[in-house]
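K.L.:
structure of the sequence below:
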Amino acid sequence: MDEQPIHLTSNPAEMAKLDSTDQARLILARLMEGGQEDDETCQAFDRLTKLLNDDAATANKDSSICNVIDDVCVDTIMSYLDMRQADMVRGHAVLTASAYLKAAGDGGSSALRNFFFDRIKRGTYDDYIVAFCVAAAIFPVAPDMTAKMFLSEGFLPSLDSLMRRKWKSRKVETACLEMLNAASMNSQCREAIQKYCSDWLEEVVDQDPEELSKAIHSADPDLHATQGSIAMRRHSEAVQHLAAVILAKLRAVPSTPQTKEGTDNRIQAANTSIEDLTRKFTTMLLTDPDNGKRHSVEGLAYATIQPAIKEEVAHSKQLLKTLVKVLGDAPAKSPLTYGALSIFMNLTRYQPAQTDEEKKMSQLKAYANAAGKLAPTNPLNDNEHVSQRCKLVFDAGIVPVLVTHSRHGSVASLSIIISIIFALSVTTSLRGQLAQQGAVNLMVAAWTALPDTEMQAKRSAAQALARILISTNPALVFGGTRARPQNTAIRPLTSILPPDPAADTRDLLPTFEALMALTNLASTDDDTRTTIIRTSWPEIEEQLLSSNHLVSKAAVELICNLVQCVEGIALYAADTPQAANRLHILLALADAEDEGTRSAAGGGLASLTAYEAVVKGIVKRKRGVEVVLGMCSEETEDLRHRGVVVVFNMVSCEGEAGKMARKEMRENDGVEVLKECARKSRRAEVVEVTIQALKVLLEEET
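P.N.:
Presented below is the predicted three-dimensional model:
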């Protein structure tokens, strides 16, 4: 930092009088001076972070405050990332370091690299601790930059001799493993760790402190050594746990093996399997949940990527209950919360649905990657096994905990919560209980809270909501004084009526499920029907002509419910070209090939023909009366019932529309059609309506 006299001050008013460069000098001088309370140090970092962020946003780099941040200043900032600092201080220092690297660009990258390797070259335990802590803290915020530093030639091999020293430093081991743990998120770093560090990681994990203690005692009964002490020259339990987490990441997401001849292939067969590590994490969590939960949860979050481990964890009731409790007690937006949520997401995740073409392409890729050997799909990932795991997770009491965490969680954790509920909602038998435990309100709130940049999570929330509402009574879900009004579910459901524009293939399942859910809501009251029409009508109408008959049928069924309200009737009874066209489409669907579609369209016409304008529209439409009479000739009695109700409404209509309808019915052999319908029908209500319609036609004839 430039040698200029600086008068230290903490007065905000005086600080405001200084330009940004002088403010930065002053803050850095205070940080170098040290001796402040933790909250004062955090405030200093916050001010410096703001200055750096403002600096990064400006185009003029000549006056950048990074110009006054020399190697000594960088050393000062980075030293506050030391694990021996208070967690609060480290958290604020990470934000400042991140802001500096962003503002300084290539200069910041060079400064970080110089700081790191300068500390490593010094070779003292204290310098190792600081260097490793800095790498661990910076890795998540600048992964590419830190990975290049981490993969520098000779660095990883040098850790072998350090970690195998006769006299060990617990803090050096911990700091080194924290760095490896952070680095193992990167695929290239993970491969390098597998190559150079897996042997001594195995040794750390496999160490048995009890056996060593007995051996020392038998050799020298007067020596009393504790686990992890320097006297034992062995690793602490915390170090073992952290090493196990790193191995779990290597086992769960294996690196690409090096098989070329002539290469220095140091990758050996794993001594500690992913199953062994899972049992270790499980034991840690069940026997010492307070001290072991951080590492055990992180380890299980990676181990449960493997299908066999998913089954093992899901079928351990005690472990699931403990994980639910850990999640319930975990602070919002904490790594522990994210790790526990990741475990449940892994347990409940279904494999993505594939078209026949996609399955063929996957098989070809697997064949090519396996050098001629087709990789079989793991049966533990099939829908049956996933469904069973979902039931076990649900029975462990996960949903109320997810509801609580969703209120204060980050966007990332909320997305995971949605994916868990989304998976649970696939099982029909769970949907009613999901609604009872607050999943409907959770999905509505999550859809509303998530930004549009998280569109995939929003669509998943809406689809989970649709599934639950298909299988539950809206009056029970939304009843009560404290319940969320059911109209709040309409916008999320509407959002998934159009296919996902970002998807490579067109998936109509969300559309179908949304239509079914809206149909269920539309069965309740006129207020809900009106809201659906005002919010969703263009999207609903578009699905009427879907090439998929299930989607088309679902859209007609929804319309059948919507035309029970005044606003729905107006869509078809108004004297406009749009209304006439809608009626034309409904008549065409009443003559569709699919029986369910014909039935739904007939139900809509049965309601609409109570109005003169609709009767007139059918009579004027070519083949309109013919389609209606065709319904009366259907083999299914339900369809014939709809048809004769439509006929009765039309011939009973007063005024000019009624006269036209009766005339058209007679000219299209309506009397004979109705007589045949009466002979074929067995249900009293069908026969009764048919006879009434016949009576009206025959009376006018005479």
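K.L.:
switch to C-alpha atoms for all contacts and neighbour counts from now on
P.N.:
Noted.
K.L.:
buried residues in the helix or strand harbouring Thr337, which are they?
P.N.:
According to DSSP states H and E, Thr337 maps onto helix 335-348. By neighbour count on 16 or more other CA atoms under 10 Å, the buried set for helix 335-348 is 336-348.
K.L.:
please apply the same query to stretch 350-358.
P.N.:
Quick answer for stretch 350-358 (16+ other CA under 10 Å): Tyr350.
K.L.:
for the comparison step, fold the sequence that follows:
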Amino acid sequence: MAATDADTTLNAILQKSQASPDYSLLPEEIACLTSVFLSSRPDAATIRHKGYVVLSSICQGIREHQGKGKEPEVATKSIVGIFGPAVVKYLQETNEGSLMTGITFLTALFQVDAQAASAIFSEDGSVENMMDAVDLSPSNLLCQEVAHLLGQACGHKPCRAIITPQVHRWLEFKSRQSTDTVLQSAASVALIKLAKGSATDNPEVGQPEEESIPAGELTNKLVDIIVSEKSDSYADAVEGLAYLSTESLVKEKLAKNSTFMKKLYALVPTQKASSGQNTNPTLIFGVILIICNLTSFRPRLTEEQKQMEKLKQMAKAGKEAAKDAEKMPSFDDDEHVKARIRLLVTSGVLPVFPAAIAATDSASVRANAGKCLLSIIEEKENRGKVLQAGGARVLQSVIKEAMSTPAKNKDKQPNLTANDLEAIQALAKLAITSSPVQVFGPNVGTLYDAIRPFSTLLQHSSSTSLQQFEAIMALTNLASHSPDVATRIAKADGLLNKIELLLLDDHNLIRRASVELVCNLIAGSDEAFERYSGDTPNSANKIHMLLALSDEDDMPTRLAASGALATVTIVPTACAALIALQFEKHRFLTLMTQLIDPSVLKKDDADGDEELLETNPGLVHRGVVCVYNVFKSIADDEVRKKIIKEATESHLLQALAQLIKGQGVVKDQAIVQQAAEALKLLIGSKN
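P.N.:
Below you'll find the model as predicted:
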């Protein structure tokens, strides 16, 4: 069929299939669509892309229409019913043209709808006839296409089950020949997928008896293809290495080969070059995936998870085998991963990420770029380099796309996966250790845009404790930028409610970070200030919580909580809440004494066994401010008398007196003067 005729037919099929998912293709339309994936066509570069679009539209339409309320097999049978007879007929022919048509179409179908393609591939006699053909008339092009089809098929369990020893031997032989690098790399990819897949199909029996070519040999072949710049084989070589680089020994080998890594980076076109050349999204994804494999840390397991993993290994291989496995060198521990990351940074990996997301709009490329950057900035030494290479802009772009996914929940939160959170976590790490201007630039709008994803990271159901902690720390840093930013943070949907829950978290660092964020928001946001100082029972409860946190063992937590108290006691309503708490629980003034000078409490301790918390100049200052503000707010004489009595009993008078005499831990005259004024309020009341 002429190029223009094929284009016209494909346009017509696309229009009809989009209008009606039930549209039945005519025999001539099926013949046209199955033939457009032939690489020998003069219009292959343009017509093949349109063929993928049309094929995808048909399959997606059938699955959306017939899959509703039914088993997926129903839609699979429909797709197989449309294309299966024609493809099987092609594969059973003896002439190369027909075989090539069936093989190339089935290869394309695997990439569009693997379930339907697997069903057609598994038809009786199809694989055998195809292999007989390459044995009888093994043209280079036919062998290449067969290897590509087998590479697709070996990625799926139903197809691996019918791969015969004949197919396996043929792939091994073709992977070892060196005259046709396209065939060599395609056959190597098929072998890698077959070996990896077979091991996971039956994990209890380990590797199959008939082993393939060793991973080291395959790695060397694929690395040589990329280093030698044999461009026709890049895609297959990269795909094969993406599979192989899940093995720790391969990771070490690749990372230490700087020549290879630089050649690999060069496969991703720069932003300038991308506008003038066709890009291969699959190739770019493969490059990013290899980098991701090399830089990924092992999941942090709890002690319980570690024990469960050990038990699994023992059950699988026996105690002795488990002991032997423990003795084997591991190249996936944190130190080896950090060393690989340093090698990659030195060899120039950082510019690859902005180039990759500029060259393709693939969601998988964006997600893996975010994952890579998260691993790279694990070490603080790399964060400045990441910022200089535009890493923050990359993460912002990745996050913006992820956050644009439609909300499918009542809370109107974006439909993010656990993988999407990694880019947000990476940006949070940068925002913790660098100034907002360094990370987000001079445009304050970019800083505003970061509030929502950080809030989402904090509140997402899949967030780990570490992600929550880093989200809080990033928001705390942003809140200190300006009152406007603090106000926007305080108004973020559900954020303050979540933070207040985390004030009671079991983890010390999360409690500390939550208190510090609350302190910054109270200082910078009128809304947060009102929430903690208003004349309501809810506000009083929040003040009580801050007071309790001022009695924590953790010094930074005490500083933040008492700092928040010092801020809210500017208004009489907050002071009234603290006075009411003193009369009810008799704790406020004792805690203020402990902040200002715990030694006076120690002297009064009859047993002398109770361990008192230490103080420091910051705590003293906060205690003095709180006491001054509270006593200054008292207008009722009866309240004054009662407070004076309890202040004496709690040794607050003594603590203030010692501070004024120069016997406290603070010598700053401004603080001493305010302490004197607070004491004067009490003494004046006595007179």
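K.L.:
tell me what the helix holding Thr337 of the first structure is packed against?
P.N.:
Contacts defined by 3 or more CA pairs under 8 Å, 6 or more residues apart in numbering; DSSP states H and E place helix 335-348 of the first structure against helix 289-303, helix 307-314, helix 317-329, helix 383-395, helix 411-424.
K.L.:
state the span of the second structure onto which it is aligned.
P.N.:
Counting by TM-score structural alignment, helix 335-348 of the first structure lines up with residues 282-295 of the second structure.
K.L.:
the matching stretch vs the first structure, average offset?
P.N.:
Taken over the aligned residues, the distance from stretch 282-295 of the second structure to the first structure averages 1.1 Å (mean CA distance after the TM-score superposition for the first structure).
K.L.:
sorry, back to before: mean neighbour count and distance to Thr49 of the first structure for the helices and strands packed on helix 335-348 of the first structure - can I get that in TSV?
P.N.:
Formatted as TSV, these follow (neighbours: other CA atoms under 10 Å; distance: least, CA to CA, whole Å):
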stretch	mean neighbour count	distance to Thr49 of the first structure
helix 289-303	23	29
helix 307-314	20	42
helix 317-329	18	31
helix 383-395	19	42
helix 411-424	23	23
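K.L.:
now those helices as CSV including distance to Asn369 of the first structure?
P.N.:
Shown next, in CSV, are those (distance: least, CA to CA, whole Å):
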stretch, distance to Asn369 of the first structure
helix 289-303, 24
helix 307-314, 21
helix 317-329, 36
helix 383-395, 25
helix 411-424, 30
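K.L.:
what's the closest of these to Gln354 of the first structure?
P.N.:
Nearest to Gln354 of the first structure among these is helix 383-395; the distance by CA to CA comes to 12.9 Å.
K.L.:
which residue packs closest to the spatially most central residue of the second structure, ignoring adjacent ones?
P.N.:
The second structure has Glu422 as the residue nearest its centroid, 1.7 Å off, counting by CA atoms, centre = their mean. The spatial neighbour of Glu422 of the second structure that comes closest, neighbours along the chain excluded (CA to CA, 6 or more residues apart in numbering), is Lys371 at 5.7 Å.
K.L.:
the one you found against Gln425, yeah?
P.N.:
No: contact between Lys371 of the second structure and Gln425 fails when scored by CA atoms under 8 Å: they sit 9.3 Å apart.
K.L.:
could you find the counterpart of Leu112 of the first structure in the second structure?
P.N.:
With TM-score structural alignment as the criterion, Leu112 of the first structure matches Phe83.
K.L.:
how close does that match get to Ala44 of the second structure?
P.N.:
21 Å (CA to CA, to the nearest Å).
K.L.:
who has more neighbours, these two?
P.N.:
Phe83 (22 against 16; other CA atoms under 10 Å).
K.L.:
which non-adjacent residue is nearest the more buried one?
P.N.:
Spatial nearest neighbour of Phe83 of the second structure, chain neighbours left out: Ile30 (7.3 Å); criterion: CA to CA, 6+ apart.
K.L.:
can you tell me the element that neighbour falls in?
P.N.:
Ile30 of the second structure belongs to helix 27-35, assigned by DSSP H and E.
K.L.:
mind listing what's buried along that helix?
P.N.:
Neighbour count says helix 27-35 of the second structure has 30-35 buried, by 16+ other CA under 10 Å.
K.L.:
closest one to Asp201 of the second structure out of these, please.
P.N.:
Looking across these and measuring by CA to CA, the closest to Asp201 of the second structure is Thr34, at 31.5 Å.
K.L.:
you'd agree the closest one is up against Ala108?
P.N.:
No: if you go by CA under 8 Å, Thr34 of the second structure and Ala108 don't touch, sitting 9.4 Å apart.
K.L.:
with adjacent residues omitted, what lies nearest to Thr146 of the first structure?
P.N.:
Using CA to CA, 6+ apart, the nearest residue to Thr146 of the first structure is Phe139, at 5.5 Å.
K.L.:
which residue in the second structure aligns with the one you found?
P.N.:
That one, Phe139 of the first structure, aligns with Phe110 by TM-score structural alignment.
K.L.:
and for its match, the neighbour number?
P.N.:
Other residues close to Phe110 of the second structure by other CA under 10 Å number 20.
K.L.:
which stretch of helix or strand covers it?
P.N.:
Phe110 of the second structure belongs to helix 96-112, assigned by DSSP H and E.
K.L.:
same for the helix or strand just after that helix, what does it pack against?
P.N.:
Going down the chain from helix 96-112 of the second structure, the next helix or strand is helix 114-121, by DSSP H and E. Under the contact criterion of 3+ CA pairs under 8 Å, 6+ apart, helix 114-121 of the second structure touches helix 72-91, helix 96-112, helix 157-160.
K.L.:
residues in contact with the second one: which ones?
P.N.:
Contacts of helix 96-112 of the second structure with the rest of the structure, by CA atoms under 8 Å, 6 or more residues apart in numbering, involve 34-38, 52, 55-56, 59, 86-93, 116-118, 121, 130, 142, 145-146, 148-149, 152-153.
K.L.:
one more pass at 7 Å, please.
P.N.:
With contacts defined as CA atoms under 7 Å, 6 or more residues apart in numbering, helix 96-112 of the second structure is touched by 34-35, 37-38, 56, 87, 90-91, 93, 117, 142, 145-146, 149, 152.
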